[in-house]
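Peer 1: Okay, predicted coordinates and the sequence, questions at the end:
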Amino acid sequence: MFELSFDLAPFAVKARLFLIPTPIASDTVLQTLPASVLEVVPTIRFFLVENIRTARRFLASLKQNIPIDDLTFVEIGKHSDPTVVLTQYKSWVEAGTTIGLMSEAGCPAIADPGNVWVQWAHQWGAEVLPLVGPSSLMLALMGSGLHGQCFAFHGYLPIDTQARVQKLKWLEKQSAALHQTQLFIETPFRNQTLWKDLLQHCHKNTWLSIAANLTAPDQLISTYRIGQWHQKNFAPPKVPCVFLLMS
């Protein structure tokens, strides 16, 4: 959390922060978002978003006659000034505003920016309202057949080959020690490099699952042991993927 000198006492008027899920595959709004989301979003006029262009495109795709040009957006991406964002955000909460928080795809604050703004909402006494929607991590875990009672997400693995291999070996050890499914992701153009490292350096009895392009018409979810993957002529597509490992 940012170390800024704002008063943390709850404000008199209770603001609301809706955590708005967005599709993780193109043209899947109606298939992946429930009616409750489609009803709430058009009522919101102030948004914290990872990317303004993506947010505007999503709102237009709802086809709810939302007056997009009349809305106020503040970007919370990695190039944003957190002090500027927090100042604007604080003024909204202080006024008892209803605010929407969106990432570029999926559920905000889950493997995406947003958690710090949720923390501030709690500090200021705002009501936090997460909405139902697609999460690639949960869908991948559900579809993998691997242990769903104990799991951990590690984000992106190191780009450096040696460091990445060391990380994979550590994940295998953690999985065996804790009986824990390990989840991680990669930039699509590096999927095949990661896949080669997995097959080369992980034990033949380790389970490996891949979930690619989830919720899209061509989605793929497949789980085999490393030794079985060696017998298949498979290369992961250059699309968003979740990788799951369990030893």
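Peer 2: Good, I have the coordinates.
Peer 1: contacts and neighbour counts: CA atoms only from here.
Peer 2: Fine.
Peer 1: any idea where the strands of the chain begin and end?
Peer 2: Taking DSSP state E as the criterion, the chain carries its strands at 16-19, 46-49, 72-75, 98-102, 127-130, 151-156, 181-185, 207-212, 220-225, 241-246.
Peer 1: And the last one, what's buried?
Peer 2: Residues 241-246 are the ones in strand 241-246 that count as buried (16 or more other C-alpha atoms under 10 Å).
Peer 1: Which elements pack onto it?
Peer 2: Judged by 3 or more C-alpha pairs under 8 Å, 6 or more residues apart in numbering; DSSP states H and E, the packing partners of strand 241-246 are helix 136-144, helix 161-178, strand 181-185, strand 207-212.
Peer 1: swap the cut-off to 10 Å and go again
Peer 2: Contact analysis of strand 241-246 by 3 or more C-alpha pairs under 10 Å, 6 or more residues apart in numbering; DSSP states H and E lists helix 136-144, strand 151-156, helix 161-178, strand 181-185, helix 191-201, strand 207-212, strand 220-225 as its packing neighbours.
Peer 1: Would you mind reformatting the strands of the chain (as CSV) and adding columns for distance to Leu137 while you're at it?
Peer 2: Listed next are the strands of the chain as CSV, based on distance: least, C-alpha to C-alpha, whole Å:
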stretch, distance to Leu137
strand 16-19, 17
strand 46-49, 20
strand 72-75, 24
strand 98-102, 17
strand 127-130, 17
strand 151-156, 8
strand 181-185, 8
strand 207-212, 9
strand 220-225, 12
strand 241-246, 7
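Peer 1: ok, structure two:
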Amino acid sequence: MAATPAPPTTAPGTLYLVPAPLDHGCDTLTPLDDVLPRGTLRTAARLTYWICENAKSARALLKRIDAVEPLAATLQAQQIAELPRAVHKKGDHTGATGFDARPLLAAALAGHDMGLVSEAGMPAVADPGSSVVRAAHALGVPVVPLVGPVSLLLALAASGLNGQNFAFVGYLPQEATERADRIRALEALALRTGQTQLFIEAPYRNAAVLQALVQTLKPSTQLAVCAGATLAQACNTSLRVADWRRRADLLPEQVRALPSVYAIGP
């Protein structure tokens, strides 16, 4: 008879999902304790093992945390592992990249608490990291999301659109014809079902996306734009497309350059 495997001698650590402020890439940074609760900052400050989207961004965040809550280890002593570039480009929620996240959790299996962080907002929500979370569950590593800003929910709440039934659909196509077709398809779904459709765009494409939305959507469709959520210059605008067409000044140029979330619905 085969011997029963001995139970592990060390309890696994916890994987904490650490939200980052939404000001990544912006000229003006939001005070960290304005957007992250003290409990989140305290937990992040004591972690020394990290999985991140970008090591440089992770160190910059840790430096900001250190100014509010002293880190348990110096920046140089922090153990930081990056997710592969392929995961950034293709996402890691389907397994299409063939990426195995389990080796990244070796420290957690050895009993150390770890942090998962992206460049902005909640990791694994509109950002890579879901493969790490799935691997943690499979390995018996507890997963704890910490409180912090999530741009999609902030935008939804500020839109006045249906918050009981909504979908996040990622990015629109970059090519103009494909983008217009996708906008029409999302609008048809929203008008047929009442489901709010949420999507995001890189700041340098905001002007083109907003123009495409205003030109393509029906005049009676509601279009909401949440630009720069949590930033001092944030702007939330939600109007019928007909009103967007009449007002070219609804989003000033400085606001159009901010990270933005879009929402459409009836």
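Peer 2: Perfect, I can see it now. This structure is a prediction, so every number in the text was calculated from the model and none was measured.
Peer 1: before we move on, back to that, deepest of the helices and strands packed on strand 241-246 of structure 1, which one?
Peer 2: Ranked by mean neighbour count under mean count of other C-alpha atoms under 10 Å, those are led by strand 207-212, which reaches a mean of 24.
Peer 1: The nearest residue to Leu71 of structure 2 once chain neighbours are set aside and Val214 of structure 2, how far apart?
Peer 2: Ranked by C-alpha to C-alpha, 6 or more residues apart in numbering and with sequence neighbours excluded, the top spatial neighbour of Leu71 of structure 2 is Ala45, at 4.5 Å. From Ala45 of structure 2 across to Val214 of structure 2, the span is 44 Å (C-alpha to C-alpha, to the nearest Å).
Peer 1: burial measure for Ala11 of structure 2, as a count.
Peer 2: As a burial measure, Ala11 of structure 2 scores 14 neighbours (other C-alpha atoms under 10 Å).
Peer 1: and the nearest residue to it once chain neighbours are set aside, what is it in contact with?
Peer 2: Nearest in space to Ala11 of structure 2, with sequence neighbours left out and distances taken as C-alpha to C-alpha, 6+ apart, is Gly111 at 5.6 Å. Residues near Gly111 of structure 2 by C-alpha atoms under 10 Å, 6 or more residues apart in numbering: 9-14, 141.
Peer 1: just Asp69 of structure 1 next, same as before
Peer 2: Asp69 of structure 1 touches Arg56, counting by C-alpha under 10 Å, 6+ apart.
Peer 1: In structure 2, what residue corresponds to it?
Peer 2: In structure 2, the residue equivalent to Asp69 of structure 1 is Gln76, according to TM-score structural alignment.
Peer 1: for stretch 187-205 of structure 2, how far is the first residue from the last?
Peer 2: Stretch 187-205 of structure 2 end-to-end distance (C-alpha to C-alpha) = 20 Å.
Peer 1: Could you pull up the residues touching Thr74 of structure 2?
Peer 2: Thr74 of structure 2 touches 48, 62-63, 66, counting by C-alpha under 10 Å, 6+ apart.
Peer 1: Redo the helices and strands packed on strand 241-246 of structure 1 as JSON lines? Include distance to Leu38 of structure 1.
Peer 2: Output for those, formatted as JSON lines (distance: least, C-alpha to C-alpha, whole Å):
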{"stretch": "helix 136-144", "distance to Leu38 of structure 1": "20"}
{"stretch": "strand 151-156", "distance to Leu38 of structure 1": "29"}
{"stretch": "helix 161-178", "distance to Leu38 of structure 1": "39"}
{"stretch": "strand 181-185", "distance to Leu38 of structure 1": "29"}
{"stretch": "helix 191-201", "distance to Leu38 of structure 1": "34"}
{"stretch": "strand 207-212", "distance to Leu38 of structure 1": "26"}
{"stretch": "strand 220-225", "distance to Leu38 of structure 1": "27"}
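Peer 1: And Leu214 of structure 1, how far from Asp70 of structure 1?
Peer 2: Distance from Leu214 of structure 1 to Asp70 of structure 1, by C-alpha to C-alpha: 33 Å.
Peer 1: So which of these two has more stuff around it?
Peer 2: Higher neighbour count among Leu214 of structure 1 and Asp70: Leu214, with 23 against 9, using other C-alpha under 10 Å.
Peer 1: excluding its backbone neighbours, what's nearest the aligned residue in structure 2 for that one?
Peer 2: Aligned against structure 2 by TM-score structural alignment, Leu214 of structure 1 finds its counterpart in Ala229. Closest residue to Ala229 of structure 2 apart from its sequence neighbours, by C-alpha to C-alpha, 6+ apart: Ser151 at 6.5 Å.
Peer 1: got the contact list for that neighbour?
Peer 2: Contacts of Ser151 of structure 2 (C-alpha under 10 Å, 6+ apart): 21-22, 120-122, 125-126, 157, 200, 226-230, 259-261.
Peer 1: And for Ala95 of structure 1?
Peer 2: Each residue near Ala95 of structure 1 by C-alpha under 10 Å, 6+ apart is listed here: 11-15.
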